[in-house]
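In: show me how the following folds:
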Amino acid sequence: MAEKKTTHKVHPAPVWLTADYVQEKLRIYLKDSSLKLAKMDTKPAVANGGNYGSVMTRINVEYTTKESREKQATTFLVKTTFADRDPAGDILIHYGVYSREMDIYESILPQLADMVRKELKDPRKLFAATMNVDRQRDSIIFEDMSREHYKVACRRKKLDLEHTHLVLEKLASFHAAASVLAERQPGIFAKNYDRGFFNKHTRAYGPIMTNLLEALSRSLSSDQELGPRYKAKIDRLVERLMDYGERSTTNQPDDFLTLAHGDLWTTNFMFQYDDRDHPKNAIFIDFQFSVWNSPAIDLHYFFTTSLQDNLRFNHQSELVQFYYYKLVEALKKFKYSGRIPSLFDFQLQFRSRGFYAVFCSLVFEPVMQYEGKEDASIEQAISNSESGMRFKDSVYAPEKIKKKLSVVLPFLDQFGLLDEM
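Out: Below you'll find the predicted structure:
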């Protein structure tokens, strides 16, 4: 069944994205100066659930070359920053997301992909190939993976065990390769990789998270079952969310660290399927919030936002174990010389990052599931206008969200994640 039309704001293609510009970049990418663009059109490329952190445009092109006069067709995706002082851009600029992602696509991902292919002997793609990085225009052009029949999973149905295991296997390869790259090239992640959603440099995301938590609190006021048990805890959390978040993501001396994706949910990975409709590969996209931290933050984010409820609430420890064994296997193949934690230590590290599941569960996941009529955007989340308040209140209004909260709140509470920390 087709999903409802998204209510997220759609931005037009940037004015500088002309045929001449694309032709020049395509010539460089394909190493063919004879290439001539015969046709080009652009349209917004918005993944299911929207994209809060950038403007996405799909380019469809037809071209000829000296060796092949017949027209060839291909498509690319262009990722650019928000323009004209969009409130989202005003917030995201504090996190260095644009320069970091350009660094990642230009230099980090090609190295990681090469390591996985050559040293893990895994020929499957891990990321989309980068066509061009333009720092003057804060833009990235990369291959459109839909041409190879990759697609995003349904954010509402979420992932079953088969899809989950595949993502965890590929995530372990990504994390292992990044840790080894840092070992081989000391300092490669020292600059601009310390600004995840929680960090010591900025709290620009704070109003978004606390405004939505306040909306959750308002919804609990009229909930006779959950309100008496959890409203006071949510009210206290509004004041301390950013403190707890920063504390829970501060790296400790004995932590195993890597380049965490940082925003790992269904819209940010894609699956390729075999003839029997089983997933045979998964790739990762969107690295704006990648951060040097524990891989546990990726696991919490992934489990919270992307797994079917039975897996999330009843099988987390088993899934952590599955990921851990894949990680260790990859590290050993890479001949990693650092300390590999025991499974017991890694499970403790996972629990120590548990607060990451709180904001994902109570703020991000309800927004990701939003199907209301109001425009869903960062601007709405920070606005106290009538429309902004309606949006935030409507996030927690659906019966399916209330039903989910009746499971999520006790689940978080049993670990002490809603108490004073």
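
In: every contact and neighbour count from this point should use C-alpha atoms.
Out: OK.

In: give me the number of residues near the nearest residue to residue 237 once chain neighbours are set aside?
Out: Nearest residue to residue 237 in three dimensions, chain neighbours excluded: residue 418, at 7.1 Å (CA to CA, 6 or more residues apart in numbering). If you count neighbours by other CA atoms under 10 Å, residue 418 ends up with 20.

In: likewise for residue 414?
Out: 10.

In: tell me how far it lies from residue 359.
Out: Distance from residue 414 to residue 359, counting by CA to CA, to the nearest Å: 16 Å.

In: and what of residue 142?
Out: On the measure of CA to CA, residue 142 and residue 359 end up 31 Å apart.

In: repeat that for residue 195.
Out: On the measure of CA to CA, residue 195 and residue 359 end up 16 Å apart.

In: compare those two (neighbour count), which wins?
Out: For the pair residue 195 and residue 359, the greater number of neighbours falls to residue 195 (24 against 20), based on other CA under 10 Å.

In: contacting residues for the nearest residue to that one once chain neighbours are set aside?
Out: In this structure, residue 195 finds its nearest non-sequential neighbour in residue 95, 5.6 Å apart by CA to CA, 6+ apart. Counting by CA atoms under 8 Å, 6 or more residues apart in numbering, residue 95 touches 195, 196, 202, 289.

In: the first one in helix, strand or coil?
Out: What that stands for is residue 195. Here residue 195 is recorded as coil under DSSP: H, G, I helix; E, B strand; the rest coil.

In: where along the chain do the strands fall?
Out: For the chain, the strands defined by DSSP state E occupy 36-44, 55-64, 72-80, 130-134, 139-143, 258-260, 269-273, 279-284, 291-293.

In: ok now stretch 409-419, how far from the chain's centre?
Out: Centroid displacement of stretch 409-419 relative to its chain, using CA atoms, centre = their mean, to the nearest Å, is 24 Å.

In: count the residues that sit near residue 11.
Out: For residue 11, using other CA under 10 Å, the count is 16.

In: pretty sure it contacts residue 52?
Out: No: with contact defined as CA atoms under 8 Å, residue 11 does not count as touching residue 52 (11.0 Å).

In: can you tell me how far the closest residue to residue 269 other than its chain neighbours sits from residue 189?
Out: Once flanking residues are discounted, residue 269 sits nearest to residue 284: 4.4 Å by CA to CA, 6+ apart. Distance, residue 284 to residue 189, using CA to CA: 19 Å.

In: picking that back up, quick one: contacts for the residue nearest to residue 237?
Out: 233, 234, 237, 358, 412.

In: would you confirm that residue 75 contacts residue 142?
Out: No: with contact defined as CA under 8 Å, residue 75 and residue 142 do not form a contacting pair (9.3 Å).

In: grab the nearest non-local neighbour of residue 113.
Out: Counting by CA to CA, 6+ apart, the residue nearest residue 113 is residue 126, at 6.2 Å.

In: how about this one, so we can line them up?
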Amino acid sequence: MAEENFNADELTPPEWLNVRFMTQVLSGHEKDSNLKVTNLSFTPASAKGDHYASIMFRAWVEYTAQNGNYTKSLIIKTMPVEEGIKKDMFKDSPLFATEIGMYSKVLPEWERILRTAKDPSKLYVNCIYHSLRPHQIIIFDDLVEMGYAVVRDRFLTREEICSAYSKLAKIHAISMKFIHEQPEYLSEFKNGLCEMPGLMDSSIINGGMAPFTAMLGRIPELNKYQPHFEKIRLHFKDRLRETMQEYRHHPQPGYNVLCHADYHSRNMMFKHNRETGCLEDCMLLDYQGCNVAPMAVDLMYSIYMLMGPAQRRAELETLLNYYLSSLLETLKKIGYQGSMPTPQGFWAEMKRHRYYEFLLLSTFLPVSIGLRTHKLDIGDMLHNKETHKKLYELEDFIEETKSILARFQKSRYFDDL
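Out: Prediction:
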């Protein structure tokens, strides 16, 4: 893959990521003080648009140990050394601490509970090393070596989406059991969208509502929705905060779970049988933003960042009902003693937290279409005002907006704004 397909800050690893460091990591992991790394090389581990809050490298390591010579491929996630937008925005964030907590504490326990319930599902890739100081870093086994791949050149199939929803439902279900029985277990997972330093006041959040509302005024078929969004834009961030912080500050009856919070198609990998092409597994990745919040947060996000346009138009309700059936099945399997979610309650929750979906439609969807369909650069879309403005002129975005707003109208999203 050509260099221009990678993030520039992933072309050269930081100086401290060297033979000495990797020797310490592997000797500690394998409990072999005589282990020596004999060869080490790095390549970027992800393509442009795969992630935004860190940098990732694939390390090919050759080493000698007590029992012989070995090679190993590892994925290394860390923060950039050079000053820039990415480092400035995320340097003080809790992202790495949250992900370390997920891989070292939560996900192993979640899997243990599933095994007790005779469910063999794998929820995470093995993490061999993590640290917050002197460098924020997490090192994983390489899923590519196990036959997994990110889907890049197409939208996910219905089967792939259902597989991803099944994994999410299991994580949500077990978290519901903990929230009901021992909520203090998840008390550290409290850093959602609104707690990220500066994010609520960033161009990412603030940049979409005004051009979206202006677009509604330009398109005759959409004129009738413009007054709603003129009203929404006055206080949508306050309502968004209410959704994201509800569990911690103003608990309401509803369906709270440990949300993934960045549940999109580039944060999962799929394994297909090499001979038949049949789907064998889905592995969720990037647990940096996990926090306890309404389950609608993950599901609304998935509508715009997991589904393709055809699925949003024709299969949205079917796919979300599949998630709900998987959730209920897992809750029963693990002996959940709280009130079971109902279809009526589920869709009522989606409507109650509709301000988050207003943000996703007006701000995230045009960027997603620009990235996935038109192959635009994500940095350019987010930080170049002219490029960002043109997103709201894309014909496919306008057509999707017509369909989505009709759904909002049918679901009475505009009542009592």
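
In: and residue 296 of structure 2, what's its match in structure 1?
Out: Residue correspondence, TM-score structural alignment: residue 296 of structure 2 in this structure matches residue 296 in structure 1.

In: cool, and residue 156 of structure 2?
Out: Residue 156 of structure 2 maps onto residue 159 in structure 1, by TM-score structural alignment.

In: for its match, give me its contacts.
Out: Residues in contact with residue 159 of structure 1 (CA under 8 Å, 6+ apart) are 153, 306, 307, 308.

In: distance of residue 370 of structure 2 from residue 282 of structure 2?
Out: Going from residue 370 of structure 2 to residue 282 of structure 2 by CA to CA gives 25 Å.

In: for those two, indicate the residue with more neighbours.
Out: residue 282 (26 against 23).

In: leaving out chain neighbours, which residue sits closest to the residue in structure 1 that the more buried one lines up against?
Out: Taking TM-score structural alignment, the alignment pairs residue 282 of structure 2 with residue 282 from structure 1. Nearest residue to residue 282 of structure 1 in three dimensions, chain neighbours excluded: residue 271, at 4.5 Å (CA to CA, 6+ apart).

In: residues in contact with that neighbour?
Out: Residue 271 of structure 1 neighbours (CA under 8 Å, 6+ apart): 150, 151, 152, 153, 279, 280, 281, 282, 283.

In: burial measure for the residue found closest to the fifth one once you drop the neighbours it is linked to in the chain, as a count.
Out: On the basis of CA to CA, 6+ apart, the spatially nearest residue to residue 279 of structure 1 that is not a chain neighbour turns out to be residue 273, at 4.3 Å. Around residue 273 of structure 1 sit 15 other residues, with neighbours defined as other CA under 10 Å.

In: got it, and the one 4 residues further on?
Out: A count of neighbours around residue 277 of structure 1, defined by other CA under 10 Å, yields 8.

In: relative to residue 398 of structure 1, how far out is it?
Out: Going from residue 277 of structure 1 to residue 398 of structure 1 by CA to CA gives 32 Å.

In: got it, and residue 174 of structure 1?
Out: Where residue 398 of structure 1 is concerned, residue 174 of structure 1 sits at a distance of 37 Å (CA to CA).

In: okay, these two: which has more neighbours?
Out: Comparing residue 174 of structure 1 with residue 398 by other CA under 10 Å, the one with more neighbours is residue 174, at 25 against 14.

In: can you point me to the longest helix in structure 1?
Out: Longest helix in structure 1 by number of residues (criterion: DSSP state H): helix 161-184.

In: so that one versus strand 269-273, what angle?
Out: Relative orientation of helix 161-184 of structure 1 versus strand 269-273 (axes from the mean of the first three to the mean of the last three CA atoms, to 10 degrees): 120 degrees.

In: which strands and helices sit next to helix 161-184 of structure 1?
Out: helix 109-119, strand 258-260, strand 279-284, helix 316-333 (3 or more CA pairs under 8 Å, 6 or more residues apart in numbering; DSSP states H and E).

In: distance from the chain centre to the second one, please.
Out: Taking CA atoms, centre = their mean, one finds the center of strand 258-260 of structure 1 at 13 Å from the center of the full chain.

In: against structure 2, what's the mean shift for it, could you check?
Out: Compared with structure 2 after fitting, strand 258-260 of structure 1 deviates on average by 1.0 Å (mean CA distance after the TM-score superposition for structure 1).

In: same thing with the last one?
Out: Taking mean CA distance after the TM-score superposition for structure 1, the mean distance separating helix 316-333 of structure 1 from the aligned residues in structure 2 is 2.3 Å.

In: that helix versus helix 161-184: what angle between them?
Out: Put simply, helix 316-333 of structure 1 runs at 40 degrees to helix 161-184, going by the same axes, to 10 degrees.

In: list the buried residues in helix 316-333 of structure 1.
Out: For helix 316-333 of structure 1, burial by neighbour count (16 or more other CA atoms under 10 Å) applies to 316, 319, 320, 323, 324, 326, 327, 328, 329, 330, 331.

In: show me the contact partners of it.
Out: So helix 316-333 of structure 1 is contacted by 119-120, 165, 168-169, 172-173, 175-177, 180, 299, 303, 340, 343, 346-347 (CA under 8 Å, 6+ apart).

In: going through those, which ones are buried?
Out: So, by 16+ other CA under 10 Å, the buried ones in the contacts of helix 316-333 of structure 1 are 120, 168-169, 172-173, 175-177, 180, 299, 303, 346-347.

In: between those, which is nearest residue 382 of structure 1?
Out: Using CA to CA, residue 303 comes nearest to residue 382 of structure 1 of these, at 26.4 Å.

In: can you get me a residue count around the counterpart of residue 119 of structure 2 in structure 1?
Out: Counting by TM-score structural alignment, residue 119 of structure 2 corresponds to residue 122 in structure 1. Around residue 122 of structure 1 there are 15 other residues, counting by other CA under 10 Å.

In: kindly report the same for the one 3 residues further on.
Out: Taking other CA under 10 Å as the criterion, the count of residues near residue 125 of structure 1 is 16.

In: list the contacts of it.
Out: 113, 281, 282, 283.
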